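Participant: A structural model of the following input is requested.
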Amino acid sequence: MDTDQDTTAERGRPRRERRRIVSLVPSSTETLLALGADVVACSRFCEQPQLTHVGGTKNPDVAEIVALAPDLVVLDREENRIEDHDALVAAGLEVFVSDVTDLTSALKVVGELARAAGVPDPRVETVPSVDGDDPAPRRTAFVPIWRRPWMTISSATYGGAVLAHLGIHLVAIADDTAYPTVELDEVAAQRPDLVIVPSEPYEFGAAHLAELSEAIVGSRVIEVDGQDLFWWGVRTPDAINRLTAALAPPPTP
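Facilitator: Predicted coordinates:
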């Protein structure tokens, strides 16, 4: 008879206690729920209407979070503000802070969240390979994420790492921040192969797509799921597959 479960404590591996969690990170909320964690509240951007909402990622209701008395509050270095982190810590709450900028950390954080939440470690996932016997040629792209001013992503972001994995490299921008502002004529001068338009954080409409097509002549404009491009965690492997299909070169005539 297998007695491994009966001797867990004796082997120095005590059972985890499932913890009550407030998550202010959409990617983490999705991941935690998929792992079976006890998420008692989240931000209004987490798209979980069944949960209590405690403000936004940049303006959470700290007093309401404290009143919920969670065992853990989940934040992200990029998504959330340091002042909110400090206020939660000052209130005596335990805080977990993720820092995901590439595919390796996107998968690693899943296990970290499981351990922090007191739930079983998930099955180890891998990032799907996109290389075949005849890999697609290297392509360049511009990814607008805001308008007035136009903004984009850099290669130092998770979205940039996802595209690099797909063999798509971002056009060079003079502004070297993670989310630089840019002029469309500066982009057009580089003649990117693709203009990849995510569904979030900005809601681009038909008129905006036409504007991009007219300003960046000759580039193929493709709309993609912004969550697949920017949300990480349990969705990463399947998101890679979906983006691979969405961004595949058109069939050769």
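Participant: For the rest of this, base every contact and every neighbour count on C-alpha atoms.
Facilitator: Will do.
Participant: From T52, how far off is the residue nearest to L113 when sequence neighbours are not counted?
Facilitator: Distance criterion C-alpha to C-alpha, 6 or more residues apart in numbering; nearest residue to L113, sequence neighbours excluded, is L32 at 6.9 Å. Distance of L32 to T52, given as C-alpha to C-alpha, to the nearest Å: 15 Å.
Participant: Let's see this one next, to set against the first:
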Amino acid sequence: MAVRVVSLVPSLTEAVAVTVPGALVGATDWCTRPADLGPGVVRVRGTKNPDVPAILALRPDLVVANEEENREPDLAALRAGGLDVLVTEVRTLEHAFAELERVLRACGANGSPQWLEAARAAWDGLPAPVEVRRAVVPIWRRPWMVLGRDTFAGDLLRRLGVENAYAGHEERYPRVPVGELLSCGAELAVLPDEPYRFTADDGPEAFPGMPSALVDGRMLTWYGPSLAEAPTVLGEALRAARR
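Facilitator: Take a look at the predicted model:
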């Protein structure tokens, strides 16, 4: 009998949808990949404000969540309603691979999917960086927020030769005034298009004289099928920022 799954994490939604077709019965409004989640998948609002009664009404066998993207009070309410909630923790690429295996097994996958093996091969095959550049990695503006310590995106960038200037900060996503960002010794600004949508006209102008790499946020922050192409896509964007 197929496992009925509600996913509260966009990247996990994509992973489940392409690996165990038909398992999803619910997903958030932010779950945009793949474009077609399949017939009958109910939208249950956002990652931070899920519609708990709607999820309970779906009677899923499993809810998949993440300790960073979802709020514990919502997850506690789902457990109190009798649901099994699997909560992932992803701080590094190794964490991502391990948690994806765990989630997909719980959702009824038979073995490791081809895309996950391709992702492992892509990252394992990366040559050692010939150059390391110190960078600031904003994730929000008004106020400015950046990647700090112990983040999945920071680990990916490290493997691609980018040293996060705030990797030693006590917070994981600190608020830092732009003046401090400009004086921290960074050689590069890495600007993803999510969660804040940095663009060529919104972001680089705040870092005059510093190269800016506009990167695909899905490639940088999602742990799912995008991991197979992320080293190539991110690497090209970072190389394009040299000047």
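Participant: Could I get the full set of helices for structure 2?
Facilitator: 10-19, 52-58, 72-80, 93-106, 114-124, 152-159, 178-182, 217-221, 230-240 (DSSP state H).
Participant: can you count the residues close to the counterpart of the residue nearest to L113 of structure 1 in structure 2?
Facilitator: L32 of structure 1 maps onto V16 in structure 2 when the alignment is built from TM-score structural alignment. V16 of structure 2: 28 surrounding residues under other C-alpha atoms under 10 Å.
Participant: Reformat the helices of structure 2 as CSV; add distance to F198 of structure 2.
Facilitator: CSV is the format used below for the helices of structure 2 (distance: least, C-alpha to C-alpha, whole Å):
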stretch, distance to F198 of structure 2
helix 10-19, 20
helix 52-58, 32
helix 72-80, 29
helix 93-106, 24
helix 114-124, 26
helix 152-159, 16
helix 178-182, 15
helix 217-221, 10
helix 230-240, 14
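Participant: Looking at those, which one is packed in the most?
Facilitator: helix 10-19 (a mean of 24; mean count of other C-alpha atoms under 10 Å).
Participant: Can you give the contact residues for it?
Facilitator: With C-alpha atoms under 8 Å, 6 or more residues apart in numbering as the test, helix 10-19 of structure 2 has contacts from 7, 23-24, 27-28, 30-34, 37, 64, 100, 104, 107, 109, 113, 222-225.
Participant: Of the residues you listed, keep whichever come out buried.
Facilitator: Buried subset of the contacts of helix 10-19 of structure 2 (neighbour count, 16 or more other C-alpha atoms under 10 Å): 7, 23-24, 27-28, 30-31, 33, 37, 64, 100, 104, 107, 109, 113, 222-225.
Participant: Okay, strands next: where are they in structure 1?
Facilitator: With DSSP state E as the criterion, structure 1 has strands at 20-23, 38-42, 52-53, 72-76, 95-98, 139-142, 144-146, 151-152, 168-170, 194-198, 220-224.
Participant: Quick one: closest of those strands to A106 of structure 1.
Facilitator: Between A106 of structure 1 and these, the shortest separation by C-alpha to C-alpha is 9.5 Å, and it involves strand 95-98.
Participant: Read off where the closest one ends up in structure 2.
Facilitator: Following TM-score structural alignment, the aligned partner range for strand 95-98 of structure 1 in structure 2 is 85-88.
Participant: residues in contact with the matching stretch?
Facilitator: L62, V63, V64, A65, N66, E67, L75, L78, R79, E99, V103.
Participant: after superposition, how close is it to structure 1?
Facilitator: Stretch 85-88 of structure 2, aligned to structure 1 and superposed, deviates on average by 0.7 Å (mean C-alpha distance after the TM-score superposition for structure 1).
Participant: Quick one: distance of that stretch to the chain centre.
Facilitator: In terms of C-alpha atoms, centre = their mean, to the nearest Å, the centre of stretch 85-88 of structure 2 is set 16 Å apart from its chain centre.
Participant: do you know how far A189 of structure 2 is from W222 of structure 2?
Facilitator: Computed as C-alpha to C-alpha, the A189 of structure 2 to W222 of structure 2 distance reads 20 Å.
Participant: Likewise for E117 of structure 2?
Facilitator: Distance of E117 of structure 2 to W222 of structure 2, computed by C-alpha to C-alpha: 16 Å.
Participant: From L24 of structure 2, how far off is the match of L32 of structure 1?
Facilitator: From V16 of structure 2 to L24 of structure 2 the distance is 7 Å (C-alpha to C-alpha).
Participant: next one: L104 of structure 2
Facilitator: From L104 of structure 2 over to L24 of structure 2 (counting by C-alpha to C-alpha), the distance is 12 Å.
Participant: My guess is A240 of structure 2 contacts S212. True?
Facilitator: No: assessed by C-alpha atoms under 8 Å, A240 of structure 2 is found out of contact with S212, at 9.0 Å.
Participant: What's R105 of structure 2 aligned with over in structure 1?
Facilitator: Checking with TM-score structural alignment, R105 of structure 2 has R115 as its match.
Participant: Could you verify my assumption that its match touches V109?
Facilitator: No: the pair R115 of structure 1 and V109 fails to qualify as a contact (C-alpha under 8 Å) at a distance of 9.8 Å.
Participant: follow-up on the earlier one: quick check: which of the strands of structure 1 is buried the most?
Facilitator: Taking mean count of other C-alpha under 10 Å, strand 20-23 is the most buried of the strands of structure 1, at a mean of 25.
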